[in-house]
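Asks: Sequence first, then the predicted structure, then my questions.
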Amino acid sequence: MEENIVCGRNAVTELIKSGNPVNKVLIKNEKGQGRNSDILHLLKARGIPYQFVENTVLDKYTAGEKHQGVVAFAAAKEYAEPSDILEIARQRGEDPFILVLDEIEDPHNLGALLRTADAAGVHGVIIPKRRSAALTPAVGRTSAGAVEYVPVARVSNLVQTLKYLKEEGCWVSGAEAGGKDIYQAELKGPRVVVIGGEDKGLGRLIRETCDEIISLPMYGRISSLNASVAGSIIMYEVRRQRNQT
């Protein structure tokens, strides 16, 4: 699994226009961006993340190749749509089981969660376009190949996506301290599990959109678990309850 690097204004422009998935674009930080105005317009229109960086950062990624101040990172795998994930569940005759990740920025955590998602029978994973790890080689390695089997949707607005999933009949369970013990919660039926970022947990609007908050019981002095560990335990509790039906 490789993340393709595309450099040069024309090449990056054509990549964006092609509709192929792009993780992010780096643009040389300079006064005014007149010569990059067309690219910036396309990036904003397509909702592709971009960042202004120093020229030395661009040089690091292009190994001496001329980049003209613009470098794009094309996704190693095409992203799905939330509707695609629901369709997979329908085709299997199963209630949807979806994992939503709210700003999981560590690629190793994302990879580990994808690996467990595949093992636990999750139909797909949804991540935000900003402030989140994307499908990079590091994610592929950590997932032990699961990234090739678990559909991943990348959306601009997680709150709107959760509302859409609720309209489609899913119950949304957000994982955070202080909620209902997962071993006492009813986790059967069409289910979306939301795992928050490594440091700050669920965002306020995400939390308010959830139908319920569930928590892992903690008996020691440490008050929280790594996001990928907590998410894995919750996914398997959902699977355990499903297997009882």
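Replies: Structure's in. What do you need? Source: prediction; values computed, not measured.
Asks: CA only for contacts and neighbour counts going forward, please
Replies: OK.
Asks: quick one: the strands in this structure?
Replies: For the chain, applying DSSP state E gives strands covering 4-7, 22-28, 50-53, 70-74, 97-102, 124-128, 152-155, 171-181, 191-196, 212-215.
Asks: Would you mark the buried spots in the fifth one?
Replies: For strand 97-102, the neighbour count (16 or more other C-alpha atoms under 10 Å) marks F97, I98, L99, V100, L101, D102 as buried.
Asks: For the second one, which non-adjacent residue is spatially closest?
Replies: The one in question is I98. V192 (4.7 Å; C-alpha to C-alpha, 6 or more residues apart in numbering).
Asks: Hmm, the one you found is touching L101, no?
Replies: No - contact between V192 and L101 fails when scored by C-alpha atoms under 8 Å: they sit 10.4 Å apart.
Asks: Buried residues in the longest helix along the chain, which are they?
Replies: Assignment by DSSP state H gives helix 227-243 as the longest helix of the chain. For helix 227-243, the neighbour count (16+ other C-alpha under 10 Å) marks A227, S228, A230, G231, S232, I234, M235, Y236, E237, V238, R239 as buried.
Asks: try it against this one:
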Amino acid sequence: MAANNRRMSGKKGAQVGSGGQRRRGLEGKGPTPPAEMRKGHKKNRIAGAKAKQTTATRRTATLKGRGGKGTSEMVVGRNSVVEALREGVPASMLYVQQFIDNDERVREALQLAGERGGIHLMEAPRPELDRMTNGLNHQGLVLQVPPYEYAHPEDLAAAAYDQGQDPLIVALDGVTDPRNLGAVVRSVSAFGGHGVVVPERRAAGMTAGAWKTSAGAAARTPVARATNLTRALEGYKKAGIAIVGLAADGEHTVGDLEALGGPVVIVVGSEGKGLSRLVGETCDYRVRIPMPGGTESLNAGVAAGVVLYEAARRRS
């Protein structure tokens, strides 16, 4: 009781304070971070999902020996897995989520994998599939595609000569869309070509998307990988093979170039930038495709098909 009287008497003495917490609480905490960095914000969740997707889809290719192998690839999602199996994309493993909700796509994936043979089936819990795919929406199905075994550029010409034929090869310079690569592989196969050469860096590789676009032609037409495309083209030139580059300002038209009837490498650049400077300087001929309709350029798959048709016509 006495203690209470002292506290209320108004006499000076030791008192309990805030320890400076109130003063510090009034101080500013710096500028507000952007929405993408604020945990719980919608934009933060979107940015996190994009980062996961980028990590999951980035494939770094590594070379071994003369040709080389890329890294294995995961095809995720029920529709994507079924389409890959329908198109004959090489696969080594089909992961199926435990206690998966069965539907037509799941049943078809299991049936196709069983019919093809060589594809192992593995049941896995959902957390494991989430970890494998870095959180992508796999819908309970994940298809593992083994690394593609690339040929060496010299092997393509050697195989043609072994068959008693003049080499007909397409090289891609700066083409980064796997679907364009698949379309070129399909055209090379259709017109009797002997293979496709792609650079090791900044270029599309033989992914599952390229396999699907090739519509099975990738199983018959080899793709070679060159550490340096310019050097590979110079090697072809030393072997007596003409290098023909496609360019909008080419000095020749496709229909007038007799070199297409002999041993030739057709070089196709990207739709936007065309041929790079060094590759363009390496070419023996620069040809253009006449387009009276006024279209400025064609994508790599269509352009390669036009020139391959002319080469096949001259050879026949």
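Replies: Sure thing, it's come through. Keep in mind the model is a prediction, meaning the values are calculated, not measured.
Asks: thinking again about what came up before, for the residue nearest to I98 of structure 1, give me its contacts.
Replies: The neighbours of V192 of structure 1, taking C-alpha atoms under 8 Å, 6 or more residues apart in numbering as the test, are P96, F97, I98, L99, V100, C170, W171, V172, S173.
Asks: okay if I get the strands of structure 1 as a markdown table plus distance to P137 of structure 1?
Replies: Formatted as a markdown table, the strands of structure 1 follow (distance: least, C-alpha to C-alpha, whole Å):
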| stretch | distance to P137 of structure 1 |
| --- | --- |
| strand 4-7 | 10 |
| strand 22-28 | 12 |
| strand 50-53 | 19 |
| strand 70-74 | 11 |
| strand 97-102 | 19 |
| strand 124-128 | 17 |
| strand 152-155 | 15 |
| strand 171-181 | 27 |
| strand 191-196 | 22 |
| strand 212-215 | 31 |
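Asks: wait, which of the ones you listed is closest to S37 of structure 1?
Replies: Distances from S37 of structure 1 to each of those were compared by C-alpha to C-alpha, and the smallest falls on strand 22-28, at 11.1 Å.
Asks: about what we covered before: and the equivalent of the residue nearest to I98 of structure 1 over in structure 2, how close does it get to A248 of structure 2?
Replies: Here V192 of structure 1 is matched to V265 in structure 2, going by TM-score structural alignment. Distance, V265 of structure 2 to A248 of structure 2, by C-alpha to C-alpha, to the nearest Å: 18 Å.
Asks: And S316 of structure 2, by the same measure?
Replies: 27 Å.
Asks: Then L275 of structure 2?
Replies: From L275 of structure 2 to A248 of structure 2 the distance is 10 Å (C-alpha to C-alpha).
Asks: try G205 of structure 2
Replies: Taking C-alpha to C-alpha as the measure, G205 of structure 2 and A248 of structure 2 are separated by 25 Å.
Asks: higher neighbour count, those two?
Replies: Between G205 of structure 2 and A248, counted using other C-alpha atoms under 10 Å, the more crowded position is G205 (29 against 17).
Asks: just checking, that one touches P178?
Replies: Yes - G205 of structure 2 is in contact with P178 according to C-alpha under 8 Å; the separation is 6.3 Å.
Asks: which residues in structure 2 does stretch 41-59 of structure 1 align to?
Replies: So stretch 41-59 of structure 1 is aligned with nothing, judged by TM-score structural alignment.
Asks: Help me confirm that Y79 of structure 1 comes into contact with P21.
Replies: Yes - here Y79 of structure 1 reaches P21: they are 6.7 Å apart, a contact under C-alpha under 8 Å.
Asks: any idea which residue sits dead centre in structure 1?
Replies: Nearest to the mean C-alpha position of structure 1, by C-alpha atoms, centre = their mean, lies I127 at 2.2 Å.
Asks: need the contact list for that residue.
Replies: By C-alpha under 8 Å, 6+ apart, the contact set of I127 of structure 1 is V100, L101, D102, E103, V152, A153, R154, V155, L158.
Asks: Then A312 of structure 2?
Replies: F191, G192, G261.
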